[in-house]
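Novice: Dropping a prediction and its sequence here:
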Amino acid sequence: MRRPFRVIAAAALLCTVTACGSTDETGSETAPGAATRSEAPAPVDSGAGASGVDACTGEDIKAEATVQEAGVALLAITNASDAACALDGWPTLGLLAADDSAIKVPVEEVAQPGPATATALDPGETAFAGFKWTACDLGAADCKVATTLTVMPPGGGTPVNATITGVEGGDQAVEELPVSGLRVGTIQPSTQGVVAW
C-alpha cells in the first residue's frame, strides 16, 4: 500500500524528494541526529563478510525520513526482521507518482559524511543516511511530482515505502512533492554528521 509523505513542519512543504539513478562518489553533507539510539550498531568487519551476517534486504527493513530543513532529510533504516543483517553502501531511493508509476530524476550517490561504514544490525537496530533534494517549479520541464518515497537497502529485495516526518510540531500529510534531483549519502551506524554536508 502506498503511503503519502508526512511532514511535521510547514517549511517541509517546500521540500521535495526524488527518485534513484546514478552512482557517483562526489558531493557532501551531514545531518543533525534526529533519531535516537542508546548505542550505535557494531561496524562490520569488511573483510570477513560481516562475520556471516547476511545483507539486509527490503523484506528485512522499515524506513523513516526526518526532514531537518528545506531540502535535507535524515533517513533511518531499521532492521524489522527477527535476525541480524548488515548494511553497507548507499540506500536506493525511488519516487512514485500518484498512480504508483516510477518517477525518474537524476540521483547522485555521494561519499558523505565519508565512506560507507559496513554495519551489522540486530533486530530493532537502526543505521542512517542523509539525503538532499532539489525542489522545482511545477512548470519546469525537468520537474517531477512525487507522492511516495521508496527505500531499498544495498542488499536488494523489494523496496519499502518510507514515512517522512518533520522536526517541528504538527502532522500534515503532503500529497505532492515537486523535485528535479536527489543526492544520497552513505549508510552510517550513527546520526553524527550524517546530514551536515
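Specialist: Good, I have the coordinates.

Novice: can we go C-alpha only for contacts and neighbour counts from here?
Specialist: OK.

Novice: I'd like the distance between the residue nearest in space to the middle of the chain and Cys143.
Specialist: Nearest to the geometric centre of the chain sits Leu75, at 3.9 Å (Cα atoms, centre = their mean). As defined by Cα to Cα, to the nearest Å, Leu75 lies at a distance of 23 Å from Cys143.

Novice: want to compare, so here's the second one:
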Amino acid sequence: MGARTVGALLGLGAILAVGACGGSGNDATPNVRPPGGVAPYTTEAEDEEAASSQPLEPVLTATPPALGSTKPPTPATQAPPPPPHNLGPCKTAGLDVRVIRQLGTSKNGPGVGLVALRNTGTKTCALSGWPSVGLTKAGTPVDVPATKVNKPRQPVGMALQPQRTAFAGLQWRGCPPTATGCRSGDGFRIGAPGSSVAPAQLTGFSTAEQKGFPVGSIVIGSLQPTTTDIINW
C-alpha cells in the first residue's frame, strides 16, 4: 500500500474518532447545579413527584420526649406568611380533621397529640399559620387558655393539594382535678386558620381518656408540610 493511501486512511480515521467523541455534544442539555448539588429550582414534574410521595396517613419521624415542664410557653406574636400562589384558603368543611394521640410522654407531663388536616376536596387550597383548637366535653366547648407557639419552627405558607395532609403539634397540660381553672374534656374541636371549627376524630386515645381527661391549658404548634420534629418540643 502506498504512502499516499496510508496517509488518507489515517486522516479519515482521525475524522471519525473526533466525530464519535464530540458529534452529539451540541445536542446534550447541560445539568448545571450550584455547589452542594442542590438544584436552583425544581420542575413541575419534580414538584408533583415530591407531593405524591407524601403519605396519606401521618408517619412520625421521631418519638416525643418525656415532657414535665410547667414553664409557660412563649406565644407567637408575628403574623403568618401569606398564602402561596394566591390560592384560596382551606376551609374546615373541606378537610379531614384528626388528633392522633402520641405515646412516650411522661406520666406527669403534658398530653401530646398530632393534628392532621387532610384536604378531601378536589382543588388545591392554602394553609398558613396555626390550627384553631379548643377543648370539648360531650361535644360542648370547654373554656381553657390556648397559646400558639413557633414550634417546631415558624409557620410556612403551604399549597395543600387534594388528599395531602398538613400537620401541627398539640399539647394539653394536665392539672389536679380540684385546682382552680382545671377542666375536664373528652375531645377537641379543630379548624383551619381563619375558618370554622369541627369535632376532631380522635385516634390512639385510651378508653379512660375517651371518658375525660384534666386540662389546664392548650399549646398549639405551627402548621407544617411534614412531621419532622413536629412534636419534639
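Specialist: Okay, I see it. In this text, all values refer to a predicted model and were calculated from it rather than measured experimentally.

Novice: Any idea what the TM-score is?
Specialist: After superposition, the two chains reach a TM-score of 0.69 (TM-score structural alignment, normalised by the length of the first structure), with 150 aligned residues with a Cα RMSD of 2.1 Å.

Novice: Touching, the residue nearest to the centre of the first structure and Glu64? I think so.
Specialist: Yes: taking Cα atoms under 8 Å as the definition, Leu75 of the first structure is a contact partner of Glu64 at 5.8 Å.

Novice: Could you tell me which residues touch both of those two?
Specialist: Residues touching both Leu75 of the first structure and Glu64 (Cα atoms under 8 Å, 6 or more residues apart in numbering): none.

Novice: so how far is the longest helix anywhere in the second structure off the chain centroid?
Specialist: Counting by DSSP state H, the longest helix found in the second structure is helix 3-22. Offset of helix 3-22 of the second structure from its chain centre (Cα atoms, centre = their mean, to the nearest Å): 61 Å.

Novice: One more: stretch 124-135 of the first structure?
Specialist: For stretch 124-135 of the first structure, the distance to the chain centre is 3 Å (Cα atoms, centre = their mean).

Novice: Output the residue interval of the second structure matched by it.
Specialist: Using TM-score structural alignment, stretch 124-135 of the first structure corresponds to residues 163-174 of the second structure.

Novice: and stretch 147-156 of the second structure, which residues are buried?
Specialist: Residues of stretch 147-156 of the second structure classed as buried by neighbour count (16 or more other Cα atoms under 10 Å): Thr147, Lys148, Val149, Asn150, Lys151, Pro152, Gln154, Pro155, Val156.

Novice: For Thr120 of the second structure, state which of those residues is nearest.
Specialist: Closest approach between those and Thr120 of the second structure, by Cα to Cα: Val156, at 20.7 Å.

Novice: Would you mind confirming that the closest one is in contact with Ala126?
Specialist: No: counting by Cα under 8 Å, Val156 of the second structure sits too far from Ala126 to count as a contact (10.5 Å).

Novice: which neighbours do these two share?
Specialist: Taking Cα under 8 Å, 6+ apart as the contact criterion, Val156 of the second structure and Ala126 have no common neighbours.

Novice: What residue in the second structure is paired with the residue nearest to the centre of the first structure?
Specialist: Using TM-score structural alignment, Leu75 of the first structure lines up with Val115 in the second structure.

Novice: Which of the three states applies to its match?
Specialist: Secondary structure state of Val115 of the second structure, per DSSP: H, G, I helix; E, B strand; the rest coil, is strand.

Novice: Arg98 of the second structure versus that one, what's the distance?
Specialist: 6 Å.

Novice: Tell me which residue of the second structure matches up with Val53 of the first structure.
Specialist: Match for Val53 of the first structure (TM-score structural alignment): Leu87.

Novice: That match: neighbouring residues, count only.
Specialist: For Leu87 of the second structure, the tally of surrounding residues (other Cα atoms under 10 Å) stands at 16.

Novice: List the residues that contact it.
Specialist: Neighbours of Leu87 of the second structure in contact, by Cα under 8 Å, 6+ apart: Thr124, Cys125, Ala126, Ala159.

Novice: Among those, which lie within helices?
Specialist: Among those, DSSP H puts none in helices.

Novice: With respect to Ile15 of the second structure, which of the residues you listed is nearest?
Specialist: Ala159 (55.0 Å).

Novice: For that closest one, which non-adjacent residue is spatially closest?
Specialist: What sits nearest to Ala159 of the second structure in space, not counting adjacent residues and going by Cα to Cα, 6 or more residues apart in numbering, is Ala126, at 4.8 Å.

Novice: Translate the one you found into the numbering of the first structure.
Specialist: Counting by TM-score structural alignment, Ala126 of the second structure corresponds to Ala86 in the first structure.

Novice: How many residues are close by that match?
Specialist: Quick note: Ala86 of the first structure (other Cα under 10 Å) scores 27 neighbours.
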